[in-house]
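Q: Provided below for reference: sequence and predicted model.
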Amino acid sequence: MVDKQVRGKYTLEYKLEAVRQVKAGQSGAVVAKVLGIPSSNVSNWVRLDAKGQLGGVVPSQKAPVVTAEQMELARLRAEVARLKMERDIAKKGRSVLCAGCAAKYAWVRQMSGKAWPVSLMCEVLEVSTSGYFNWKRGQDAPGHGPSRFQSDEALLAHMRAIHAEIKGEYGWPRMHKELLARGIRVGKERVRVLMQRHGIKARTKKKFVVTTDSKHHLPVAPDLVQRRFNPEAPNLLWSGDITYIPTDEGWLYLAAVLDLHSRQVVGWSMQPHMQTSLVKDALLMACWRRRPAKGLIFHSDRGSQYCSHEFQTTMKAWGISSSMSRKGNCWDNAPTESFWGHLKVACVLGQRFATREQARTAILNWMAFYNHSRLHSALGYLSPMQYEQRWLAAQRKNAA
């Protein structure tokens, strides 16, 4: 049995990520929705972080004296943060920097409500904020919305904006579905031809080094899944694995837990090492968030971290059964391998991270996008969150 007081916890890494998103400009409600937690938790964590108590450190009771040097330092930090935002906007919007106003407005609309304010995006792209809102009102007017027939130029503006937003991950089938999801009526053949004609294509994948250490004498669990990766409900079958991200500071190792019903990332941990605590923290994050009933199967490779006594004991405490793929057979954990491939295309290929923190931020932003927005072919071109929400709605309707 798992103690009830333990079940309500969240890992410190998870709390810090919520606070980081709020400090980056997101509202507490949006962060709570993205991370799938109550908004009151986010508010409490932000308050504790401001007091220096989020990590369990209690500050001095005496109020600190703010000096002129500290105020100037705070101003400089704010200016650096703004410059970083401008740099990121220019980097993500480079595909429309030399385009016309309509393409730039379309890109701003695609990105609005996410990481940056509309006024700053317009400033970096050298278009007026008032012009953007006038254009948006015209797009939203009856008979003039995005669902009307689009010229090739207007359609290309939308496709380039989407291509920049998802970092070149989509080929024409997903691009077509994404356009339809955004209310833009267009045929799939037209999308394919325009993308081919204008060089808009998905980034290709490459092979990466295997991180699995299966040369050990620890007990190995049988394969309970047998490549049956489509459970009928959430929290019946999870999968986990480890990958790595190169940075100038050294490797950053990422352990993730996927719920295979919706392919949603339900737990993760990033550390500069591959010790057992890496995979244990990822599993605990998933358990504390999802509160699975006994009988859940956790599928992984035969790596020493997953076979360790510490990790197996943690699973037993939660009533989770261990399942492991065959040695050297990546197809036995294909959904997770596919997830790594998409992440590497989005966050690693062509990127150079000076610090682990830069890599961590890029990965967290992409995983939030993956859970909430990225269309998944195995889910009928829905995002993992959309798929799970529709499934839950259908269950409530059938029970009524």
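A: Arrived safely. Numbering: from 1, shown residues only.

Q: going by C-alpha atoms from here, please, whenever you check contacts or count neighbours.
A: Will do.

Q: give the contact list for residue 340.
A: residue 243 (C-alpha atoms under 8 Å, 6 or more residues apart in numbering).

Q: could you rerun that using 10 Å?
A: Contact analysis of residue 340 by C-alpha atoms under 10 Å, 6 or more residues apart in numbering lists 208, 241-244, 256, 334, 346.

Q: ok, so of those residues, who is nearest residue 301?
A: Distance to residue 301 across those (C-alpha to C-alpha) is lowest for residue 241, with 7.1 Å.

Q: nearest residue to residue 39 in space, please, no chain neighbours.
A: residue 32 (5.0 Å; C-alpha to C-alpha, 6 or more residues apart in numbering).

Q: could you point out which element follows whatever helix or strand that neighbour lives in?
A: Element membership of residue 32 [criterion: DSSP states H and E] is helix 28-35. Note on helix 28-35: by DSSP H and E, the next helix or strand toward the C-terminus is helix 39-51.

Q: give me the buried positions along that next one.
A: Buried residues in helix 39-51, counted by 16 or more other C-alpha atoms under 10 Å: 39, 42-43, 45-46, 48-49.

Q: still on that earlier bit, residues contacting the residue nearest to residue 39?
A: Shown in contact with residue 32 (C-alpha under 10 Å, 6+ apart): 18, 21-22, 26, 38-43.

Q: okay, one more to line up with it:
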Amino acid sequence: MSNRSKRYTEDFKNTIVELYNSGKTLSELNSEYGASKSTIKLWIKKAAPIQIDKNKTITTAEYQTLIKKMAKLEEENEILKKGYGHICKEKLDTVYNFIKDNKDNYSVKLMCNIFNIPRSSFYKSLTITESMRSIKNKQIQAHILKIYKDSKKRYGAIKINYKLRQININISLKRTQRLMKKLGIKSVVCKKFRPFPSKSKVEEKKNILKRDFNASRINQKWCTDITYIHTIKDGWCYLASVMDLYSRKIIGYSFSKSMDSKLAINAVDNALNLQKPVKPLVLHSDLGVQYTSCEFENYLLGTHLLTHSFSAKGCPYDNACIESFHASLKKEEVNLVKYYDYNSAKLAVFQYIESWYNRIRIHGSIGYITPQQCEDNCKKYA
């Protein structure tokens, strides 16, 4: 199969470059991870440093990103100038105050040019006498801020208005609200979130797979699960994996410090992006909250390809294949070492899955070949 048809994530590319910089040869990387030497050279070239000055370098990719950012900034600046007449004309005081507050940091000429106002108009505004109401509002705002901070940001407009009245500042609630909005403050207190109790009954969902782990082709049946990996510095980290039941290959995975729906979604999303299935398929998981969440279910509906199948409550045998993979990961890698932090664990997981498990480790269930060989054979004779 041509390397041109293979797809790699940015994380995969960056890790390969990191391994090359640590001493791995192109031949070793080609043999262990399946990417061609010319492709790896291209990744290395994009990551090569460009000298900016004596003390700073950037990569080719970063340089191209900077060019795009500059073009975007120029476009945004043009939009700002054109939109000023529609947005800021009625708020000249706000613009003048901004220029006044920042004139020690930026050029007045430049700021006036950006906001498309004459410098003479700005300098004229400096001589205008501030109104008594404006002065009074600033005094009241100082009291509001003190009350707000003394309450540890817990008070809202009603309580702050009450405290103002106690110190003989008798203003309306509406005025208090307006001044608080101008200051950009509001009560940080919110209603307590009441989660479902942990002992609540788990709703049983449809098991389409029914322990039939056989498949006639790749991208027909997938299974997914999450496991825990401990690190000394960062504590528990979490790995979500997706396996193709035909090849037993780990086709998608995600590693994170948080065990949430996003972790589960990222793993499936990686699998979809790499495999590019064109026919509907079954995705099997357990009844974990990450997989039964509305966020995960909405994501699956958006793909229009994945039909969700669930294990029975408390029955790991319904998802035995992915459970077996995680057990192998623990026995063959994780339990043999102690990872210092998240990054060292992530690199170890990457090497185990991409180099060892998918490309070297043979499996009895697929005729004692590697998952990658099984997938390649399926594509060859498809």
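A: Thanks, I have it. This one's a predicted model, so the numbers in the text were calculated from it and none came from an experiment.

Q: TM-score of the superposition?
A: A TM-score of 0.55 describes the superposed chains when it is computed by TM-score structural alignment, normalised by the length of the second structure; 235 aligned residues with a C-alpha RMSD of 3.2 Å.

Q: before we move on, back to that, between the contacts of residue 340 of the first structure, which is closest to residue 161 of the first structure?
A: Nearest to residue 161 of the first structure out of the contacts of residue 340 of the first structure is residue 346 (C-alpha to C-alpha; 15.6 Å).

Q: counterpart of the closest one in the second structure?
A: Under the alignment by TM-score structural alignment, residue 346 of the first structure pairs with residue 332 in the second structure.

Q: can you tell me which residues contact residue 36 of the first structure?
A: 30, 266, 289-290, 385.

Q: go with 8 Å
A: Each residue near residue 36 of the first structure by C-alpha under 8 Å, 6+ apart is listed here: residue 289.

Q: now do residue 123 of the second structure
A: Listed by C-alpha under 8 Å, 6+ apart, the contact set of residue 123 of the second structure is empty.

Q: which strand or helix spans it?
A: Using DSSP H and E, residue 123 of the second structure maps to helix 119-125.

Q: specify, as a residue range, where the helix or strand following that helix falls in the first structure.
A: Toward the C-terminus, helix 119-125 of the second structure is succeeded by helix 132-150 as the next helix or strand (DSSP H and E). On the first structure, no counterpart of helix 132-150 of the second structure exists by TM-score structural alignment.

Q: and helix 132-150 of the second structure, what does it pack against?
A: helix 157-166, helix 173-183 (3 or more C-alpha pairs under 8 Å, 6 or more residues apart in numbering; DSSP states H and E).

Q: swap in 7 Å and give it another go.
A: Judged by 3 or more C-alpha pairs under 7 Å, 6 or more residues apart in numbering; DSSP states H and E, helix 132-150 of the second structure is in contact with no other helix or strand.

Q: residue 218 of the first structure and residue 304 of the first structure, how far apart?
A: Distance of residue 218 of the first structure to residue 304 of the first structure, given as C-alpha to C-alpha, to the nearest Å: 7 Å.

Q: to which residue of the first structure is residue 250 of the second structure aligned?
A: Superposed on the first structure with TM-score structural alignment, residue 250 of the second structure falls opposite residue 265.

Q: one more: residue 349 of the second structure?
A: By TM-score structural alignment, residue 349 of the second structure lines up with residue 363.

Q: and if you look at residue 238 of the second structure?
A: Under the alignment by TM-score structural alignment, residue 238 of the second structure pairs with residue 253 in the first structure.

Q: how about that match, nearest residue that isn't a chain neighbour?
A: Per C-alpha to C-alpha, 6+ apart, closest to residue 253 of the first structure is residue 244, 4.3 Å.

Q: now the residue mapped onto the one you found from the second structure: which helix or strand?
A: The alignment partner of residue 244 of the first structure in the second structure, by TM-score structural alignment, is residue 228. In the assignment (DSSP H and E), residue 228 of the second structure maps to strand 221-231.

Q: after superposition, how close is that strand to the first structure?
A: After superposition onto the first structure, strand 221-231 of the second structure sits on average 0.7 Å from its aligned residues (mean C-alpha distance after the TM-score superposition for the first structure).

Q: wait, which of the contacts of residue 32 of the first structure is closest to residue 282 of the first structure?
A: residue 18 (15.7 Å).

Q: list the contacts of the strand or helix carrying the closest one.
A: Assigned by DSSP H and E, residue 18 of the first structure belongs to helix 12-23. Applying C-alpha atoms under 7 Å, 6 or more residues apart in numbering, the contact partners of helix 12-23 of the first structure are 28, 31, 42, 45-46, 55.

Q: so who does the match of residue 238 of the second structure touch?
A: Contact analysis of residue 253 of the first structure by C-alpha under 7 Å, 6+ apart lists 242-245, 270-274.

Q: now do it against residue 106 of the first structure, distance only.
A: From residue 253 of the first structure across to residue 106 of the first structure, the span is 36 Å (C-alpha to C-alpha).

Q: kindly report the same for residue 190 of the first structure.
A: Distance from residue 190 of the first structure to residue 106 of the first structure, by C-alpha to C-alpha: 19 Å.

Q: equivalent analysis for residue 373 of the first structure, please.
A: Remark: distance between residue 373 of the first structure and residue 106 of the first structure (C-alpha to C-alpha) = 18 Å.

Q: again, but for residue 30 of the first structure
A: Applying C-alpha to C-alpha, the value for residue 30 of the first structure to residue 106 of the first structure is 22 Å.

Q: got it, and residue 62 of the first structure?
A: With distances taken as C-alpha to C-alpha, residue 62 of the first structure is found 51 Å from residue 106 of the first structure.
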